[in-house]
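Enquirer: have a look at this prediction, sequence included:
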Amino acid sequence: MSARVVFLEINSLPKEIPLANITANCTLLTYSNTQQSEVLERAKNATIIVVNKLILDQSILSSCPDLKMIAVSATGMSNVDIEYCQRNNILVTNIVGYAQQTVAEHTLMMMLALQRNLLSYRQDVNDGKWSKSPYFFYGGHEIIDLYGLSLGIVGSGAIGQKVFDLAKAFGMKAYFIARKNTQEKTGNSKKLPFEQGLKQADIISIHCPLTNETENLIAQKEFAMMKNTALIINTARGGIINEMALIEAIQEKQIKGVALDVVTHEPMPADHPLHAISSLDNVIITPHCAWLSDGSLETLIHQLIYKINHFLSAYST
């Protein structure tokens, strides 16, 4: 019996997947999008399920008797019941090492935009303020160079390391912030204890996964530790920063600004509390797009097809 490969949400990647490159003799079923309530009906006879953000919990997986592999077309796998898969010999694969450069560049872009008041200056030009200036320039807003600033990085994985490298190229004093509530003594001059790392930073950039330990990692207590001139950047996962505490920190000027590429509920609903600050000049929110460069998408798709083909070649023998 040939394998059945089911793509449940193929349009969750904004680049066409070359299905013709799946080389094994198999049955391909593709769905542009799938509602959570439709997952079981569409996946119940699958040998391989290809998924991005849909939840595959035990109630669904236990009703898929032929399932041998889950290919997650992303890095995060929190939507899959990994323990169930391990107990039942279901291989779970994800995409690794594809977005370090693009997420790191997006992070630096956000830092630059906030520190140089890019949004304000763009608006000033559109409002005609430059054209009315008695001089050749218009300088209505503060501009701070990244050079010499202290950057505290939460998360020392591949993306955090890339941000560290780019920050050093800008002449920043970059370091990693150790895990919260630990007495971590690494002897590593690049890593500071959690509270010290927050207090010292001019900019804090988050690049850790969302776990029970990191949920609400930055909340009211942590904002109170920071400099009132500090920026915080999150291109990792919504929920690591407590959003209500963030809103208060911005409104009360506890910190200078924030840039987010992720929020707790995505897509960000029209009534999301962050809309209370989203139009401010010192707030930038982008729609979880930091990973979407052409280069990273090509790498992701190539890796996804390779992993499916590699499994199918063994399955068919």
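Expert: Noted; the coordinates are in hand.

Enquirer: alpha carbons only for contacts and neighbour counts from here, please
Expert: OK.

Enquirer: from Thr264, how far off is Ala236?
Expert: As defined by C-alpha to C-alpha, to the nearest Å, Ala236 lies at a distance of 11 Å from Thr264.

Enquirer: of these two, who's got more company?
Expert: Ala236 (24 against 14; other C-alpha atoms under 10 Å).

Enquirer: I'd like the distance between the more buried one and Phe194.
Expert: Applying C-alpha to C-alpha to Ala236 and Phe194 gives a distance of 18 Å.

Enquirer: these two touch, right, Gly155 and Cys208?
Expert: Yes: look at Gly155 against Cys208 with C-alpha atoms under 8 Å: they come within range, at 4.4 Å.

Enquirer: what is the distance between the helix or strand that contains Lys307 and the centre of its chain?
Expert: Using DSSP states H and E, Lys307 sits within helix 294-315. Relative to the chain's own centre, helix 294-315 is displaced by 21 Å; criterion: C-alpha atoms, centre = their mean, to the nearest Å.

Enquirer: who's in contact with the closest residue to Ile55 other than its chain neighbours?
Expert: Excluding its sequence neighbours, the residue lying closest to Ile55 (C-alpha to C-alpha, 6 or more residues apart in numbering) is Asn79, at 4.6 Å. The neighbours of Asn79, taking C-alpha atoms under 8 Å, 6 or more residues apart in numbering as the test, are 53-57.

Enquirer: comparison target below:
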Amino acid sequence: MRAVFLDRSTISEDIDLSPIESHVTTISYFEHTANEKVIFRAKFAEIIISNKVMITAEIINQLPKLKLICIAATGTNNVDLVAAQKAGIAVCNVSGYANTAVTQYVFAMLLEYLQKTSHYIENSRHGHWQNSPVFCHFGLPINELATKKIAIIGYGALGKQVSKIAKAFAMEVLIAERKSASTIRPGRVSFEQAISSADIISLHAPLSIETENLINQQSIKAMQTGVIIINTARGGLVNSIDLLAALKSKKVGAAILDVLEHEPPAHDHPLLNAKLDNLLITAHIAWGSLQAQQRLINRLADNIKSYQQGVQLNRVV
């Protein structure tokens, strides 16, 4: 089967792609693909691999050779699933490959903010320790994770992994029920109780009508002053304008964001231009350890192999 990878640049050059190559006749790689070029680049392909390139109904209807769409991610919003199903095209995704990577990011960034690691390394590089009259040199205050309450919003595989590591740091874990839930499941607390009690709020929920702008002026008002918000899920969970105002007023003590509403973001995005000490933003890289990326490729290969064998693996359509 002939394949095309439409956005190869979403995967590191250090990753071995041979697992995919071993299950296809030929494969063409494109670093990135604009929407208007998808049909031309995929017109002979039986398999499309796409991380974020949109595969619309219009595109699907003009690719008669297409048999399988492999999404190189968990989210499926870049593919018109209804159109694919009508056309008899199988669609597969990959999940669970980045659980350890994202969890590591959550605690790496929390520790960076609370331990002030970079600050103290820079102090030594600039001679502040060497010039100290005593054996140590303190700058910014250092805080511990132990005993802090962390609210986990979205308790899937990622939320569970974050909970596990939080307990190892002697943190108190609050598992939030869905905001709109009429009943609270055992082991959980209401969304309102979770956000109002937490020292740290970690977002792991999918983006939906119910969760869009979940963190907004109203919910922030209910939080403790000085709360830390960390978002490794979807940018649309957070209202950027409301968060910016809360960061400036110090109602929110800090925000750690690996995602924004639109990616890549515009140059004039208000958060990217805020230049606040209590705002740390990274470029959607929490998932991207080399090990996680290799697991992703290996599971894409498994999806292709399973399709060829008539076995449904990770099928969404």
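Expert: Here it is on my side, so go on. All values reported here derive from a predicted model rather than from experimental measurement.

Enquirer: wait, what's in contact with the residue sitting nearest the centre point of structure 1?
Expert: The residue lying closest to the centre of structure 1 (C-alpha atoms, centre = their mean) is Ala236, at 3.5 Å. Going by C-alpha under 8 Å, 6+ apart, Ala236 of structure 1 touches 206-210, 261-262.

Enquirer: repeat that for Ala158 of structure 1.
Expert: 97, 100.

Enquirer: check Thr147 of structure 2 too.
Expert: Counting by C-alpha under 8 Å, 6+ apart, the residues that Thr147 of structure 2 touches are 170-172.

Enquirer: how close does it sit to Phe169 of structure 2?
Expert: Using C-alpha to C-alpha, one gets 8 Å for the distance from Thr147 of structure 2 to Phe169 of structure 2.

Enquirer: touching both of those two, which residues are there?
Expert: With C-alpha under 8 Å, 6+ apart as the test, Thr147 of structure 2 and Phe169 reach no residue in common.

Enquirer: what segments of the stretch 201-317 of structure 2 are strands?
Expert: With DSSP state E, counting those that start in this stretch applied, the stretch 201-317 of structure 2 shows strands at 227-231, 252-257, 279-281, listed in chain order.

Enquirer: what is the burial count for the corresponding residue of structure 1 for Ile201 of structure 2?
Expert: Using TM-score structural alignment, the equivalent of Ile201 of structure 2 in structure 1 is Ile204. Ile204 of structure 1 is flanked by 27 other residues according to other C-alpha under 10 Å.

Enquirer: picking that back up, got TSV for the contacts of Thr147 of structure 2, with distance to His284 of structure 2 and neighbour count too?
Expert: Listed next are the contacts of Thr147 of structure 2 as TSV, based on distance: C-alpha to C-alpha, whole Å; neighbours: other C-alpha atoms under 10 Å:
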residue	distance to His284 of structure 2	neighbour count
Ala170	28	14
Met171	26	18
Glu172	27	19
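
Enquirer: could you dump those residues into JSON lines with distance to Ile121 of structure 2 added?
Expert: Output for those, formatted as JSON lines (distance: C-alpha to C-alpha, whole Å):
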{"residue": "Ala170", "distance to Ile121 of structure 2": "26"}
{"residue": "Met171", "distance to Ile121 of structure 2": "26"}
{"residue": "Glu172", "distance to Ile121 of structure 2": "30"}
